[in-house]
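A.B. asks: Here you go, sequence then predicted model.
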Amino acid sequence: MKRAEGRSTCPTNFTVETFGDSWSLLIMRDLLTLGKHTFGEFLRSEERIGPSVLADRLARLERSGIIVRTPSETDARKVTYSATERGIAAILLLYEAARWGMGGVPMEEGDPWEAVMAMDRDDVLDAWQQAVREGGSLLGGAESAFARLSARARADV
């Protein structure tokens, strides 16, 4: 039986086809790590994705069941994007990619990734998934997983 999309039924190939382009994993980083949810927020990322490429990657992630597009109740021209459970499962991939990538880039003083990586891995992953399910992210905002874990660590001292 031939697949509608993709080269094979190999799980590694599926992962590469979903996140192997130059932008999809960065879009998921922005959504899951930084708490971005709108087209305009994604456009303002420092990597400077173009609007047509962004639209294409968002549509591809939606077709793959990684994200869901929700129209605004107040403005028919606006939509928000959020992760499905399948998308939330990609948190592990983002975490490990960040851990690996930290060895290749200089870290700035106070970069939250250093603090995140110093925390218990399972605690981080659990808190991150919970935050995303509640509409948050790892690093974005007062209710982020990082803020909650940091507060918990201060309370334990």
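C.D. replies: Nice, I can see it.
A.B. asks: drop to CA atoms for contacts and neighbour counts, all remaining ones
C.D. replies: Will do.
A.B. asks: burial measure for residue 84, as a count.
C.D. replies: 17 (other Cα atoms under 10 Å).
A.B. asks: how far away is it from residue 44?
C.D. replies: Going from residue 84 to residue 44 by Cα to Cα, to the nearest Å gives 23 Å.
A.B. asks: what does residue 122 give?
C.D. replies: Taking Cα to Cα, one finds residue 122 at 31 Å from residue 44.
A.B. asks: What of residue 146?
C.D. replies: Taken as Cα to Cα, the span from residue 146 to residue 44 is 22 Å.
A.B. asks: Compare these two (neighbour count), which wins?
C.D. replies: residue 146 (25 against 12).
A.B. asks: isn't that one right up against residue 116?
C.D. replies: Yes: between residue 146 and residue 116 there is a contact under Cα atoms under 8 Å: 7.0 Å.
A.B. asks: any common contacting residues for those two?
C.D. replies: residue 124 (Cα atoms under 8 Å, 6 or more residues apart in numbering).
A.B. asks: Number of residues surrounding residue 113?
C.D. replies: Residue 113: 17 neighbours (other Cα under 10 Å).
A.B. asks: Comparison target below:
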Amino acid sequence: MSKEIKKRETGCPIAFGLDTFGDRWSLLVIREIMLRGKRTYSEFLEADEGIATNILIARLKHLEAEGILLKSRDPENRRAFIYALTQKGRDLAPILIEIIIWSGLHDDRPYALRNVLEKINADREGFEAALKAG
């Protein structure tokens, strides 16, 4: 994205959230960090959904500009960067959990992944606390 996404001027909290973190690729980057522990550009590229490099770069920049991600130099490879969720990013944990629960109710495809849903159903409070803690 060469230009920054413009926030809608309506004051609507749903529009604000969607502008900030709500597109498919942004949520999948957040998922990769929060649920799968991925932290580097190359690890994000390995996601099952197959994000294009230009889109990944744009989403990482956007999420960093929005204060959802923090980018820092990899101490083991000074040419690379590590991405981590800020508190603002970790505060998205309940939203991801609700998406997982909703999908579990409505995704009847035989290959739908259910392991995270089972963890949430077993101990939602503990699961959410672990996600928020990073």
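C.D. replies: That came through, no problem. Note that the structure is a prediction, hence the values are computed from the model and not measured.
A.B. asks: so where do the strands sit in structure 2?
C.D. replies: All strands of structure 2, identified by DSSP state E, fall at 69-74, 77-85.
A.B. asks: okay, the ones you listed in JSON lines with mean neighbour count and distance to residue 57 of structure 2 next?
C.D. replies: Listed next are the strands of structure 2 as JSON lines, based on neighbours: other Cα atoms under 10 Å; distance: least, Cα to Cα, whole Å:
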{"stretch": "strand 69-74", "mean neighbour count": "16", "distance to residue 57 of structure 2": "12"}
{"stretch": "strand 77-85", "mean neighbour count": "15", "distance to residue 57 of structure 2": "12"}
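A.B. asks: Make CSV from those strands and add distance to residue 94 of structure 2 to it.
C.D. replies: Listed next are the strands of structure 2 as CSV, based on distance: least, Cα to Cα, whole Å:
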stretch, distance to residue 94 of structure 2
strand 69-74, 17
strand 77-85, 14
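A.B. asks: how about the ones you listed, which one is nearest residue 50 of structure 2?
C.D. replies: For the strands of structure 2, the distance to residue 50 of structure 2 is smallest for strand 77-85, at 18.6 Å, taking Cα to Cα.
A.B. asks: ok, residue 67 of structure 1 to residue 108 of structure 1 distance?
C.D. replies: Residue 67 of structure 1 is 31 Å from residue 108 of structure 1, by Cα to Cα.
A.B. asks: Also residue 39 of structure 1?
C.D. replies: 28 Å.
A.B. asks: Would you mind telling me which of those two has more residues around it?
C.D. replies: Taking other Cα under 10 Å, residue 39 of structure 1 and residue 108 do not tie; residue 39 has more neighbours (16 against 9).
A.B. asks: what residue of structure 2 takes the place of the more buried one?
C.D. replies: Aligning on TM-score structural alignment places residue 39 of structure 1 opposite residue 41 in structure 2.
A.B. asks: what about that match, distance to residue 123 of structure 2?
C.D. replies: 31 Å.
A.B. asks: same deal with residue 117 of structure 2?
C.D. replies: According to Cα to Cα, residue 117 of structure 2 and residue 123 of structure 2 sit 10 Å apart.
A.B. asks: I'm done for today, thanks for sticking with me.
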